[in-house]
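S.K.: Show me the folded form of this:
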Amino acid sequence: MFKNLKNDIPASIVVFFVALPLCLGIALASGAPLFSGLIAGIVGGIVVGILSGSQIGVSGPAAGLAAIVLTAITALGGWENFLVAVVLGGAIQLLFGVLRLGIIGYYFPSSVIKGMLTGIGIIIILKQIPYFFGIDKNPEGDFAFLQIDGENTLTELLKTLNALFSGNFDKGAAIIALIAIGILILWSAVLSKKGKIFQLIQGPLVAVVAGIVYYFVTRDTGLMLTQEHLVSVPVPESISDLKAQLSFPNFEAITRTDVIITAFTIALVASLETLLCVEATDKLDPQKRVTPTNRELLAQGTGNMISGLVGGLPITQVIVRSSANIQSGGKSKASAIIHGFFLLISVVTIPQILNYIPLSVLAAILFIVGYKLAKPSTFKKMYSLGWKQFVPFIITILGIVFIDLLWGIGLGLLVGIVVILIKSYQNSHFLHIEDKSNGKHKIKMTLAEEVTFFNKGAILKELDSLPRDTQLEFDVRKTRYLDNDIVEILDDFAFKAKERNIDIKLISERGIIENPESFIEFFQLRPKTA
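M.R.: This next block holds a predicted model:
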C-alpha cells in the first residue's frame, strides 16, 4: 500500500479538495448538520479505505442518498433518530456481504456503466458553471436535476447566461476560475512532462494555493471575493466545541418500524450505488484490478455503522472522488486513506485557512474531472458499437442529467433489458427456405440453444405464415432448453398442419420422426438438458 506514495499523496490532495466542498454541500442538501458531511468523509476515507478491497475507490457521503436523508430526518422525528437508521443500515450491509450479494453489480450492462460515468461527468460540468462565475452561492441538490431551492439544472444555467450577458456576475470569482483552469491545463499538457517536481506537486494544489493568494491580494478591491463565494467549514473554538459538533443516535427508537424501514432503504440504495461505482471505477482503473464486491459491502457496512454512531451521514463509494483519484495518478488505497486524514487534520487544525478557498477554483478542478469522464470520443466509440450499446448508454445519460443518478441507472437498465428481449425474440430460430420441389415448399427451421416464452411471438408468427403444401424440417438438435409454452405452440401447430397439408419432419439427436402426433409427448420423454 505504501509503495506508491509519490503518486498517492498528490492524488490524495486533489481528492481532498474535491471531497471537502462535496461533503459540506451534500450535508446541506440533506438537511443535516454541516459537520455530519465532514464526519462521513473522514470515516469513508480512513475506515472504509482501510477495510475495502478497492485500490482506487474513494468513499464518503453520497448525493444519491440526499433526498432519502432529507425526508427521513423529518419523518423519523429528528437527527438523532435518523442516526439509528444509519447504524442499522450499516448492519444490514454487513449481512448483505455475509450473504455474498455483492455479485448484483455485475448484472448491469457495460453500456449502462459507461453511461453512468459519462452522465456524471456532464452533470458535474453543468452544475459547476454557476459556481465558476460566482452566481449560485448554495450547493443544494448538487447532482439532481431538481434542487431544494426550487431551481433546476436548466434554470440555473439560464440564470448564469443572463448574468453573463448583463454583466451581473462576480468578476473576481470568474477571474480566479479562469486562472485556475489555465493552471490545470498548463500543468496537465505541458509542465507534468517537464520534470518530477511537476508530477509530485499537482496542478489542483497549485490552483487552490493561487485561489487563496488571490483572495488576500484582492481584499478591499472591486474584485474581492465575499464569504458567500468561499468554502465554509465549521470553525470550532476549542476541543470541547469540536466535541459538541458530534451527535449520537437515540437508540430508544431502534425498535420503531419506520426506523427499520428507513434502515433497509439506506442499506439497499447505498449498496446498489456502491456496487455500481465499484464496477465503474474498476473500468477506469489503468491496471484493470477487480474489487472484491462482498468485501466492499462489509467495508461499507462497517463505515456506515461508525459514521452513524458519531453523527455522520450515510456513506457509499463515490464516483466523483474515485475518478478524481484515478485521473490524478492514485495507485493504491493509500490515497483514499490519506485524503481522510487530510480532512480530519484540516477540520481540527486549519479550518479558517480552508475557508479562504474560492468555490470557483474548486469548480475549475471539477470541470477537468467532468470533461475526462464525458469526453466526446466516448460518444463516438459507443455510437460505433451499434444501437444495442448506444441506446442504453444515451438513456442512462439523459436520466442522470434530467432526473438523478438512480433514475438514470434504472432507465438505462430497463432499456438494456428491452434490447435483450428484442434480440432474444429475433434469435429464437433460424429459417431456411428452399425452392419449390415436387409441388411443395421445403422449409427448414432450426431452433436456438435456449428458447423461452419470450420467443413465442416470433415462432408463432413464422409457423402461421407457412403456406399450404409445405414440407417442414424442424431441427432441435442444438436446443438444450425449450420452454413449455413453446412446446404447446408446436403441439397445436402439429394438429393444424394436417388441415394445411404441411408435412413435418422432426430432427432430433434421437433420430428423425415423420409427422409426430404430439410434440408434448416427445419433449416430455427427452431429458431436460439433452
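
S.K.: CA atoms for contacts and neighbours, from now on please.
M.R.: Will do.

S.K.: mind listing what Trp407 touches?
M.R.: Neighbouring residues of Trp407 by Cα atoms under 8 Å, 6 or more residues apart in numbering: 399-400.

S.K.: you'd agree it is in a helix?
M.R.: Yes - the assignment for Trp407 (DSSP: H, G, I helix; E, B strand; the rest coil) places it in a helix.

S.K.: Grab the nearest non-local neighbour of Ser6.
M.R.: Wrong residue type there; residue 6 is Lys, not Ser. The shortest distance from Lys6 to any residue other than its chain neighbours is 6.5 Å, reached at Leu200 (Cα to Cα, 6 or more residues apart in numbering).

S.K.: Count the neighbours of Phe402 for me.
M.R.: With neighbours defined by other Cα atoms under 10 Å, the count for Phe402 comes to 19.

S.K.: now Thr316: how far from Ala62?
M.R.: Thr316 is 6 Å from Ala62, where distance means Cα to Cα, to the nearest Å.

S.K.: go on, Leu421?
M.R.: Applying Cα to Cα, the value for Leu421 to Ala62 is 33 Å.

S.K.: Looking at those two, which is more packed in?
M.R.: A count of neighbours by other Cα under 10 Å puts Ala62 above the other of Leu421 and Ala62, at 27 against 14.

S.K.: so that one touches Ile319, yeah?
M.R.: No - with contact defined as Cα atoms under 8 Å, Ala62 does not reach Ile319; the gap is 9.3 Å.

S.K.: To check against the first, give me the structure of this:
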Amino acid sequence: MFKINMKKKSIFSTWKNDLPASLVVYLVALPLCLGVAFASTDVDGVDGMPNIFSGIIAGFVGGIVVGALSGSRLGVSGPAAGLITIVAGALATLGSFEGLILAVFLSGLIQLIAGYLKLGVIGHYFPSSVIKGMLAAIGLTLILKEIPHILGYDKEPMGDMDINHADGHNTFSDILYAYEHFTMGAVIIGILSLGILILFERPFMKRIALFKYLPGALFVVVTGIVINQLFGWYAPELQLTGEHLVLLPIAKSFDEVIHIFNTPDFSLLSNPNVYIIAFTLAIVGSLESLLSVEATDKLDPMKNVTPTNRELKAQGVGNMVSGLIGGLPITQVIVRSSANINSGAKSKLSAITHGVILIISVLLIPGVLNMIPLASLGAILLMVGYKLAKVSLFKSMYKLGWEQFLPFIVTIGVVLATDLLKGIGAGMIVAIFFILRKNYKNDYNRKVIQEGEKEVIHISLSEEVTFLNKGSIIQTLDNLPENSKVVLDGSKCQDINYDVLEAIEEFRQFNAIQKNIELSTINIPVVKLTGH
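M.R.: Predicted coordinates for the structure are as follows:
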C-alpha cells in the first residue's frame, strides 16, 4: 500500500538538521493547533470539552501518521485554518462532536479511494503564478494576524486565518484596536522576540556551533517565559496573564487523559448530512493538500516532486485515524511546511518528530506550555509570514510580465479579501484568460506569397486547433479581401476540431463564393454540413 524508501538514504542520516527544525515546527504548530480547535468548535449547543484537544490530536496524527506515509520530503500536515468554517458548520448541523469526527473518518476514506483512483494528478494543473500568489497571501495574512498578538491584543485565536470575523470585525480593524489597547508587557516581549529571530538570521550566528542545532524560535520562547516571570517579580503591571498566554487545559488524572480521545458515533451513519459533510471535507481538504504539496515542492531547495496520489492516500489514512480518536480534519499545511523548510529540515523525520513532541509535551508539561506568551509565538509566526511574502518575490513576479504578475496579484487580493480557495479560483480564472488569449493569437500563421502577377494569401494552421480557435479563424476568413486567392494549409495539424472544420466548410460553400474568393485547402478534411 505504502512504501517508504529507506535504501537511498535513511531519514535518520540527517537528524542533526531535522531535530532542530522539528522544534521550530512544533512551536509554530502548537498555537495553530489550539487556535484552529477553538475557532472551529466554539459552537452554541455543542459540548466544548471534548473539542479542545481535537486540534492537538490532529496535529500529532498529521505529523506522525501522514508524515510517515507521505512521499513529501518536507511537507507537514495538521489541522488547517481553511477548514474552520466547514467544521463549525458541520458541528452546528450534526449537533455533536462525535458526529463531526465520524464525518472526518469518512472523508479520509474518500481521500484514500481518490488516491487509488489516481485523482491526485489534479494538483499538477495549478499555474506557478497562482501557487506563488497563494504563498504570498498566506504570508501577508500571517503578518496581519500576528501584529495584534505582538501588541498584546489577543481577542482572536492564533489559528483563525479568516480576515472577516463573525462579530463584524476583521483583521484590519483588529490591528487598529491593538494600537488603541496594546499591552506594554507584550510589546516588550514581542519586539525582543523579533530581534532575536532577526539576529539568528545573520550569517555569523550560523557559524557558531551551538546555534547550528538550537533554533532561534526556541530561544524566543524561553526568553519570553523568563522575561514574563521577571515582570511578575519586579514589574507586576507588565506581567502577562490569562488570554495573553497559551491556554491549554491540564488533565489532572488518567481518566481525564483518556477523555481527551473520543470515538465517532457510528449510529449517525443513517444521517445523510454526515455524508454531505464528509464529501465536502474530502474535496476541500484534498484541494488544500494538493495546493500545499505544489507550494512546498517549489520552496524545497532540492525541488523534490511529491507523488500526489500517494499524498492523497496518506491524507486519507491520517483523517481516518484522526476521526477515530477525536481529531479535527487534516491537510498538508503550508505555514508549517515553510517553517520546516526555512529551519533547514532535510527529511520527513522533522515532521514525524514534531508530532511526537507535540503529543508528549501536551500530556506531560502543559503547565510549562501555559507559561508561553502569545507575543513570543506571534513573533515566530510573523517571521514565517515575512519569509513567504518577501518584497523580492513581488519584484521578481513583476519582472516576469503581466501574464505572470496579474494572476499572482489577483490571487493575493482575493485571498486577503475572502478566503484561500476563492483566491485560488480567482487567480486561476485570470491565468486561464491569458492562456485563452495566447491560444486565440497563436492558432495560425498568415503570410502573403507572390505567385506571378497575383498575390496569394497563405494561412497555415497550428498543430492543435481546438474549438477555442474557432472565433479567431472565422474572423480571419471573414476579413479576407474580395477577389483574392487563398490557401488554407493544415499540413502541420495533428488535430483539427470539428467546430473549426465546420466553420471552414461554411466559408467555402457560402462566404467565399459571395466574395469571389478562390479558396484551396491542403490536408484539411471536408465535412458534411448539417442543417443546410
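
S.K.: Got a TM-score for the pair?
M.R.: In this superposition the chains share a TM-score of 0.93, using TM-score structural alignment, normalised by the length of structure 1; 508 aligned residues with a Cα RMSD of 1.7 Å.

S.K.: Which position in structure 2 pairs with the residue nearest to Lys6 of structure 1?
M.R.: Aligned by TM-score structural alignment, Leu200 of structure 1 pairs with Tyr213 of structure 2.

S.K.: and that match, what does it touch?
M.R.: 16-17, 19-20.

S.K.: Kindly report the same for Ala32 of structure 1.
M.R.: By Cα under 8 Å, 6+ apart, the residues touching Ala32 of structure 1 are 69-70, 79, 313.

S.K.: swap the cut-off to 10 Å and go again
M.R.: When contacts are counted by Cα atoms under 10 Å, 6 or more residues apart in numbering, Ala32 of structure 1 is found next to 24, 26, 66, 69-70, 73, 78-79, 311-313.

S.K.: Can you say which two of these are spatially most distant?
M.R.: Looking at the contacts of Ala32 of structure 1 by Cα to Cα, the two members farthest from one another are Leu24 and Gly78, with 19.4 Å of separation.

S.K.: neighbour count winner among those two?
M.R.: When Leu24 of structure 1 and Gly78 are compared on other Cα under 10 Å, the one with more neighbours turns out to be Leu24, at 26 against 13.

S.K.: Gln239 is in contact with Asn228 of structure 2, correct?
M.R.: Yes - with contact taken as Cα atoms under 10 Å, Asn228 of structure 2 and Gln239 are classed as touching, separated by 5.5 Å.

S.K.: Between those two, which contacts overlap?
M.R.: Between them, Asn228 of structure 2 and Gln239 share the neighbouring residues 185-186, 373, with contact defined by Cα under 10 Å, 6+ apart.

S.K.: which one of those residues is nearest Leu406 of structure 2?
M.R.: Using Cα to Cα, Ala186 is the member of the shared contacts of Asn228 and Gln239 of structure 2 that lies nearest Leu406 of structure 2, at 38.5 Å.

S.K.: which residue ranges form the strands in the stretch 251-400 of structure 2?
M.R.: Counting by DSSP state E, counting those that start in this stretch, the segments of the stretch 251-400 of structure 2 that form strands are 330-332.

S.K.: In structure 1, what stretch matches stretch 418-430 of structure 2?
M.R.: Aligned by TM-score structural alignment, stretch 418-430 of structure 2 falls on residues 403-415 of structure 1.

S.K.: Show me how far the matching stretch is from its chain's centre.
M.R.: Its chain's average C-alpha position is 10 Å from that of stretch 403-415 of structure 1, according to Cα atoms, centre = their mean, to the nearest Å.

S.K.: Which positions within that stretch qualify as buried?
M.R.: Neighbour-count burial for stretch 403-415 of structure 1, counted by 16 or more other Cα atoms under 10 Å, picks out 403-415.

S.K.: Let me have these in a markdown table, adding distance to Pro234 of structure 1 as columns.
M.R.: Formatted as a markdown table, these follow (distance: Cα to Cα, whole Å):
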| residue | distance to Pro234 of structure 1 |
| --- | --- |
| Ile403 | 31 |
| Asp404 | 29 |
| Leu405 | 29 |
| Leu406 | 31 |
| Trp407 | 33 |
| Gly408 | 34 |
| Ile409 | 35 |
| Gly410 | 37 |
| Leu411 | 39 |
| Gly412 | 39 |
| Leu413 | 40 |
| Leu414 | 43 |
| Val415 | 44 |
